[in-house]
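Trainee: no sequence for this one, just the structure:
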């Protein structure tokens, strides 16, 4: 029993300095093209487009949520926010890499606003659960927003504060979402990319709180 408890504690606590798995120098193999959009998976964002990273628990359902959103140009799943370079799925599941499962979202702000994406993020999962999302338990399943511009960071923090007020009014717990400038992103294995497009009846753990999020309008330039 002690052994099982110890494993669980490691899964729900970030590894301390020096504890993270060593990883590897080279990226792990992944898909060459997006299964839905048919674009190269590692395509750079076109001029004027933006990139942001969302963690909402299991990345299978989260990625589908965004690739189905008009104005999203490309998505990919991977690992971010930890210490282990180029981790594998099995390694992240131990909780000893520190990474969260995240979705890389490249979008056209002329077609879908950041505010709309943030509203979708907040309303589509439960950001109050700490190191879990429903029955998925572990550091990999924590709620995260990793931004790539100062404007995105400001908007994400403002949206968090607005949603926190709405959740409090509804009697819900405090938000535990990690919000910061994007750390390095490592692409997940090919099997995980666009998983629910390849396996339409596969597992999706997304469950919102039922509380509406009114995202503040961005400040005027």
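Mentor: Yes, it's here. This structure is a prediction, so every number in the text was calculated from the model and none was measured.
Trainee: please count neighbours and contacts with C-alpha atoms only from this point.
Mentor: Noted.
Trainee: can you pull out the strands in this structure?
Mentor: Secondary structure of the chain, counting by DSSP state E: strands at 50-56, 72-80, 100-107, 132-133, 136-137, 143-147, 178-181, 185-187.
Trainee: what's the first-to-last distance across stretch 173-180?
Mentor: Criterion C-alpha to C-alpha, to the nearest Å; first-to-last residue distance in stretch 173-180 is 21 Å.
Trainee: quick one: contacts of it?
Mentor: 127-130, 142-147, 153, 156-157, 160, 164, 167-168 (C-alpha atoms under 8 Å, 6 or more residues apart in numbering).
Trainee: same check, this time on stretch 196-211
Mentor: With C-alpha under 8 Å, 6+ apart, stretch 196-211 has contacts from 35-36, 56-58, 60-62, 64, 122-126, 133-134, 136, 166-167, 170, 195.
Trainee: try this one next to it:
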């Protein structure tokens, strides 16, 4: 799908067939937070799904938020192939992008704060890439779980576009779509909280430097280390 050409999303007819059930097991608990990855989660918690490039560094951005995150896990979303593998997603033939699922307590952590982390942690104008990572699986995306989240996400996109335009950046390419139409498939166990278990591992996350205003009562997020080689990422277990 790539081989030096511009990445193109496959149609449903072109996509790999997939399978009715996953062929790998997801760990029971979050490496850092100690909470169940797949639930059950306390009543009142909400879910948000974000695609912002390589999900290793992206996931860390959210579990490092000061408070309110119940758990995070990485996976694949936005495509056609059921229960894909990482290698299939990287082929460009599933239509999925790499995403981080964030389960959070809205009484402690607002959707606006999550969106601030999302927008500032990557360049949402790059289309099918983030920096040196090129492919449909690196596109920017938000998959919403409630109408309120969809409204808030769209409003934040408009606000951030004004800021980007004023700073000389191009149009945002982020897709905002309902999660009900785009199932989330957890990634393999070795991808979950990868940078907690491999602190020197590759992190391709980097923003534009354009910042949104801080929601009231929040702290700045931790930054991702740079300069770590990418070599070996695809098959590193």
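Mentor: In hand now; what should we look at? Keep in mind the model is a prediction, meaning the values are calculated, not measured.
Trainee: tm score of chain vs chain?
Mentor: TM-score of the superposed chains, computed with TM-score structural alignment, normalised by the length of the first structure, equals 0.92; 212 aligned residues with a C-alpha RMSD of 1.7 Å.
Trainee: quick one, which of the strands of the first structure is nearest to residue 23 of the first structure?
Mentor: Closest of the strands of the first structure to residue 23 of the first structure is strand 185-187, at 11.4 Å (criterion: C-alpha to C-alpha).
Trainee: mean shift of the closest one relative to the second structure?
Mentor: Compared with the second structure after the fit, strand 185-187 of the first structure shows a mean deviation of 0.4 Å (mean C-alpha distance after the TM-score superposition for the first structure).
Trainee: same list (the strands of the first structure) but as CSV, adding mean neighbour count and distance to residue 114 of the first structure.
Mentor: Below are the strands of the first structure laid out as CSV (neighbours: other C-alpha atoms under 10 Å; distance: least, C-alpha to C-alpha, whole Å):
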stretch, mean neighbour count, distance to residue 114 of the first structure
strand 50-56, 25, 9
strand 72-80, 26, 11
strand 100-107, 27, 9
strand 132-133, 23, 23
strand 136-137, 17, 27
strand 143-147, 25, 11
strand 178-181, 17, 15
strand 185-187, 23, 20
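Trainee: which one of those lies closest to residue 11 of the first structure?
Mentor: Closest approach to residue 11 of the first structure among these is made by strand 136-137 (7.5 Å; C-alpha to C-alpha).
Trainee: ok, back up a step: give me the buried subset of the contacts of stretch 196-211 of the first structure.
Mentor: Among the contacts of stretch 196-211 of the first structure, those classed as buried by 16 or more other C-alpha atoms under 10 Å are 35, 56-58, 60-62, 64, 122-126, 133, 166-167, 195.
Trainee: take the residues you listed and keep only those in helices.
Mentor: Per DSSP state H, helices hold the following members of those: 60-62, 64, 122-123, 166-167, 195.
Trainee: just these now: which is nearest residue 6 of the first structure?
Mentor: residue 60 (27.7 Å).
Trainee: and the gap between the residue positioned nearest the centre of the first structure and residue 206 of the first structure?
Mentor: Nearest residue to the geometric centre of the first structure (C-alpha atoms, centre = their mean): residue 55, 1.7 Å. Distance from residue 55 of the first structure to residue 206 of the first structure, counting by C-alpha to C-alpha: 11 Å.
Trainee: and residue 186 of the first structure, by the same measure?
Mentor: For residue 186 of the first structure relative to residue 206 of the first structure (C-alpha to C-alpha), the value is 22 Å.
Trainee: try residue 179 of the first structure
Mentor: Residue 179 of the first structure is 19 Å from residue 206 of the first structure, by C-alpha to C-alpha.
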